[in-house]
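**Student:** Turn this into a structure:
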Amino acid sequence: MTSRSIFLIGPMGAGKSTIGRLLSAELGLTFFDSDKVIEERCGANIPWIFDVEGEAGFREREQQTIDELTQRSGVVLATGGGVIMREENRRHLSARGTVVYLRTTVAQQLARTAKDKNRPLLQADNPGQILQDLFSVRDPLYKEVADLIIETDKRNPRWVVQELKKRLKVLV
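**Tutor:** Presented below is the predicted three-dimensional model:
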């Protein structure tokens, strides 16, 4: 279809990793999950990186990883939910590929992330409020860089992939 890369952005629990793997298989592109790449390089999981280096340390690692991965062609890249908080990341994503915002509600995020202990920002008394606060800050930034926005609430990942394929053809 294209050697142009596709970058998936959106909040945690939107389905970026699942949809990214399916989409890359459908399109014959290489799949990367930026969080997994960071974990592999560090030899540690994201919560450990947050514990030891804080969010700022993690965001530094993330920025380096995004800069590198967005320079590749013909990839599908699932990013972490906070990737758009740094302007340099937003610039690289926008300039180097097609950006797809997988949008979901806070209720859906809660349902999808309830038992996931690998989400350091949610290890608190009120994860719903945290997700709502993150959505308020991040949603405008996701929209700013997105070439496409697709709602993932109550939608099967395979349906989302087929819808993306249709919409991406229009862009190419």
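**Student:** For the rest of this, base every contact and every neighbour count on C-alpha atoms.
**Tutor:** Noted.
**Student:** give me the number of residues near Glu163?
**Tutor:** Using other C-alpha atoms under 10 Å, Glu163 has 12 neighbouring residues.
**Student:** now for whichever strand or helix holds Phe31, which elements pack on it?
**Tutor:** Secondary-structure assignment from DSSP states H and E places Phe31 in strand 30-33. For strand 30-33, the packing partners by 3 or more C-alpha pairs under 8 Å, 6 or more residues apart in numbering; DSSP states H and E come out as helix 16-27, strand 75-78.
**Student:** for comparison, sequence B:
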Amino acid sequence: MTGPVIPYAQRTIALVGLMGVGKSTVGRRLARRLELDFADGDDEIEAAAGMSVAEIFARYGEAEFRALEARVMRRLLEGPRIVLATGGGAILNPDTRAHMAQCATSVWMRADLDVVVSRVQRRDTRPLLRGRDPAEALRTLAEVRYPLYSLADVTVDLGLGAHTEAVETIIRSLRAFWKTQDAGDQP
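**Tutor:** Now for the predicted structure:
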């Protein structure tokens, strides 16, 4: 992908991280705080497919889900500046990673694996966890995905604090990053 170079502070903010880390919840609050629109990758995929993520996995399998996810991520990343909560596996696609590097400031929302496990056990809607021990499944996913998440522009460690605390931590981290990358306008 080629195109004009977009200053980091004017790019979409793409939140990456494991399922259950809080990308959607924190992303909505971050978008409000920055006065930007918000998009949840999984919601956008469901709207494009006319069915839930779980139904897509059940009917077409993970490979087809990932292909649809890549198309949706491309559209969102090439669109107007937003806060984007990506799906936990969106980063697996090399084209999505390249688009993210060109069009977004990426933020790895990292949390202790035990915190993530406790959150994902609350709902039975995650296809990659169905019929598996959530702790073991997340450890396996982390082994594969953490090296890719670590490519993010910014890494923010989150604890058990309030979502508003996470938002403020992300904003401080983004401002520090933008300051070192370009002289663009900051929120």
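**Student:** Got a TM-score for the two of them?
**Tutor:** Here the superposed chains carry a TM-score of 0.95, computed using TM-score structural alignment, normalised by the length of structure 1; 170 aligned residues with a C-alpha RMSD of 1.1 Å.
**Student:** thinking again about what came up before, closest one to Val161 of structure 1 among the helices and strands packed on strand 30-33 of structure 1?
**Tutor:** helix 16-27 (5.6 Å; C-alpha to C-alpha).
**Student:** Contacts for that closest one, please.
**Tutor:** Contact partners of helix 16-27 of structure 1, identified using C-alpha atoms under 8 Å, 6 or more residues apart in numbering, comprise 1, 8-10, 30-31, 33, 75-79, 102, 157-158, 160-161.
**Student:** again, only this time at 10 Å
**Tutor:** When contacts are defined by C-alpha atoms under 10 Å, 6 or more residues apart in numbering, helix 16-27 of structure 1 is touched by residues 1-3, 6-10, 15, 28-36, 74-81, 100-103, 152, 156-162, 164-165.
**Student:** In structure 2, what stretch matches it?
**Tutor:** Mapping helix 16-27 of structure 1 onto structure 2 (TM-score structural alignment) gives residues 23-34.
**Student:** All the strands of structure 1, in order from the start?
**Tutor:** Applying DSSP state E to structure 1 gives strands spanning 5-9, 30-33, 75-78, 97-103, 148-151.
**Student:** Okay, angle between the first one and helix 16-27 too, please.
**Tutor:** Okay, so that is strand 5-9 of structure 1. With axes from the mean of the first three to the mean of the last three C-alpha atoms, to 10 degrees defining the directions, strand 5-9 of structure 1 sits at 160 degrees from helix 16-27.
**Student:** Strand 5-9 of structure 1 vs structure 2 - mean distance after superposition?
**Tutor:** Compared with structure 2 after fitting, strand 5-9 of structure 1 deviates on average by 0.4 Å (mean C-alpha distance after the TM-score superposition for structure 1).
**Student:** Report the distance from that strand to the chain centre.
**Tutor:** Strand 5-9 of structure 1 has its C-alpha centroid displaced from the chain centroid by 8 Å (C-alpha atoms, centre = their mean, to the nearest Å).
**Student:** Can you lay out the helices and strands packed on strand 30-33 of structure 1 as JSON lines showing distance to Leu69 of structure 1 and mean neighbour count?
**Tutor:** Listed next are those as JSON lines, based on distance: least, C-alpha to C-alpha, whole Å; neighbours: other C-alpha atoms under 10 Å:
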{"stretch": "helix 16-27", "distance to Leu69 of structure 1": "14", "mean neighbour count": "20"}
{"stretch": "strand 75-78", "distance to Leu69 of structure 1": "8", "mean neighbour count": "28"}
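**Student:** could I get these as CSV with distance to Pro140 of structure 1?
**Tutor:** CSV is the format used below for these (distance: least, C-alpha to C-alpha, whole Å):
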stretch, distance to Pro140 of structure 1
helix 16-27, 18
strand 75-78, 19
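**Student:** thinking Val76 of structure 1 is in contact with Arg4, fair?
**Tutor:** Yes - checked against C-alpha atoms under 10 Å, the pair Val76 of structure 1 and Arg4 is within contact range at 9.2 Å.
**Student:** okay, and the common contacts of those two?
**Tutor:** Joint contacts of Val76 of structure 1 and Arg4 (C-alpha under 10 Å, 6+ apart) are Leu29, Gly97, Thr98.
**Student:** In a markdown table: these, plus neighbour count and distance to Ala44 of structure 1.
**Tutor:** Below are the shared contacts of Val76 and Arg4 of structure 1 laid out as a markdown table (neighbours: other C-alpha atoms under 10 Å; distance: C-alpha to C-alpha, whole Å):
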| residue | neighbour count | distance to Ala44 of structure 1 |
| --- | --- | --- |
| Leu29 | 22 | 27 |
| Gly97 | 22 | 29 |
| Thr98 | 21 | 30 |
